[in-house]
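**Q** Have a look at this prediction, sequence included:
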Amino acid sequence: MRSALDFGNFRRSSVGFDRLFEMLENSNFGGENYPPFDLIKVDDNRYRIEVAVAGFGKDDIELTSQQNQLLVRGQKPDDDGSNYVHRGIANRSFERRFALADHIQVRGADLKDGMLAIELVREIPEAMKPRKIEIGGSSPKHDQIEAKANKQAEDA
């Protein structure tokens, strides 16, 4: 499905954002709104998704986290043996997908009072965290670096 948004001009003048543009182009902006959810930023590295799943129990809901995507799926048995005169509470199955940014991990989930709370944490690996690079003093360090490299090459 192709969206009405065209990111062609932005693609040509950017580097490394291909995945972002693909996600925007493939998003279903006018799609399914069931079940409703809230996205809460707890702090800089913690988030919580709250999904309204009234009528669903723990055994009726399945959570799957795989490769930058969280899938929340709910399915209830069709017939519970009750003789309804009117059925106004939604009992339909659902599937809700959430795209997760890099390094976002699902820590756990809890179901209470018809609200499914999913805890998310951003864990950036140490190698990916910003680090400060010290700049040397007045003596030219690049000459010392080259000398070390040459000495190592001679020793090998």
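**A** Yep, that arrived.

**Q** Every contact and neighbour count from this point should use C-alpha atoms.
**A** Will do.

**Q** most centrally placed residue in this structure?
**A** Centroid-nearest residue in the chain, with C-alpha atoms, centre = their mean: residue 100, separated by 1.0 Å.

**Q** For residue 25, what is the enclosing helix or strand?
**A** helix 18-26 (DSSP states H and E).

**Q** and the helix or strand following that helix, which residues are buried?
**A** Elements were assigned by DSSP H and E; along the chain past helix 18-26, the next helix or strand is strand 37-43. Within strand 37-43, the residues scored as buried using 16 or more other C-alpha atoms under 10 Å are residue 37.

**Q** related to what we said a few turns ago, could you check the helix holding residue 25 and say which residues are buried?
**A** For helix 18-26, by 16+ other C-alpha under 10 Å, it's 21, 25.

**Q** was I right about the residue nearest to the centre of the chain contacting residue 69?
**A** Yes - Residue 100 lies in contact with residue 69 (C-alpha atoms under 8 Å); the separation is 5.3 Å.

**Q** For the longest helix seen in the chain, name the packing helices and strands.
**A** In terms of residue count, the longest helix belonging to the chain (DSSP state H) is helix 141-155. Taking 3 or more C-alpha pairs under 8 Å, 6 or more residues apart in numbering; DSSP states H and E as the contact definition, helix 141-155 has no neighbouring helices or strands.

**Q** Show me where this structure has its strands.
**A** 37-43, 46-52, 61-65, 69-74, 94-99, 104-112, 115-122 (DSSP state E).

**Q** what's the closest of these to residue 10?
**A** strand 94-99 (21.3 Å; C-alpha to C-alpha).

**Q** hold the first one in mind and look at this next one:
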Amino acid sequence: MSRMPPFASPLLLGFDAMEKTLERISKASDGYPPYNIERIGADRRSGDPEKLRITLAVAGFSEDDLDVTTEENQLIIRGRQIEQEERDYLYRGIAARQFQRMFVLAEGMQVLGASLRNGLLCVDLIRPEPARMVKKINISVSQ
């Protein structure tokens, strides 16, 4: 019996990009650096858009060592420390480690900004409410 991919249903049209996104997510399983995702200032009753904050523990990285970018619907955070050769370590327990952490963003998500404080990189996001759109499709009759 062959296995049918989850988005192969004829009722799911145009979801092949989502299937590729899910494959990318499953491959990115490195646990470094640790991170939190929290909802901040969310008051759904007032109609304010939902705000999220991603906080990464990046102790030892400076602002110049970090790079926060968006590509298509992905938030990509990279950290790259430059190895300092002139040091003479007696013991080295802290490695100059590089990382790349990717987050897939839903349609319409926007990055408000990023800040680095006390070894924590905070990236603030906003999810505006999508406008509900109903469109009437005319039916043509041919004879």
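**A** That came in fine, so what should we check first? Here the structure is a predicted model, which means the values were calculated and not measured.

**Q** contacting residues around the counterpart of the residue nearest to the centre of the first structure in the second structure?
**A** Under the alignment by TM-score structural alignment, residue 100 of the first structure pairs with residue 105 in the second structure. Taking C-alpha atoms under 8 Å, 6 or more residues apart in numbering, we find residue 105 of the second structure in contact with 73-75.

**Q** Could you report the distance from residue 105 of the second structure to residue 73 of the second structure?
**A** The spacing between residue 105 of the second structure and residue 73 of the second structure, counted by C-alpha to C-alpha, to the nearest Å, is 5 Å.

**Q** which residue in the second structure lines up with residue 130 of the first structure?
**A** In the second structure, residue 130 of the first structure lands on residue 132 (TM-score structural alignment).

**Q** Quick one: map residue 116 of the first structure onto the second structure.
**A** In the second structure, residue 116 of the first structure lands on residue 121 (TM-score structural alignment).

**Q** Would you mind confirming that its match makes contact with residue 60?
**A** No - using C-alpha under 8 Å, residue 121 of the second structure makes no contact with residue 60, being 11.3 Å away.

**Q** And those two? Which one has more around it.
**A** Neighbour tally, residue 121 of the second structure and residue 60, criterion other C-alpha atoms under 10 Å: the higher count belongs to residue 121, 24 against 14.

**Q** How about residue 47 of the first structure: what's its closest non-neighbour residue?
**A** residue 41 (4.5 Å; C-alpha to C-alpha, 6 or more residues apart in numbering).

**Q** corresponding residue for the one you found in the second structure?
**A** Checking TM-score structural alignment: residue 41 of the first structure goes with residue 39.

**Q** OK, contacts around its match?
**A** Residue 39 of the second structure touches 50-53, counting by C-alpha under 8 Å, 6+ apart.

**Q** and if we set it to 7 Å?
**A** 51-53 (C-alpha atoms under 7 Å, 6 or more residues apart in numbering).

**Q** re the thing from before, how about the helix holding residue 25 of the first structure, aligned to which bit of the second structure?
**A** Counting by TM-score structural alignment, helix 18-26 of the first structure corresponds to residues 16-24.

**Q** mean shift between the matching stretch and the first structure?
**A** Compared with the first structure after fitting, stretch 16-24 of the second structure has a mean deviation of 2.6 Å; criterion: mean C-alpha distance after the TM-score superposition for the first structure.

**Q** Give me the contact list for that stretch.
**A** residue 7.

**Q** That one: how far from the chain's middle?
**A** Chain-centre distance of stretch 16-24 of the second structure: 14 Å, with C-alpha atoms, centre = their mean, to the nearest Å.

**Q** Since that was my last question, I'll sign off now.
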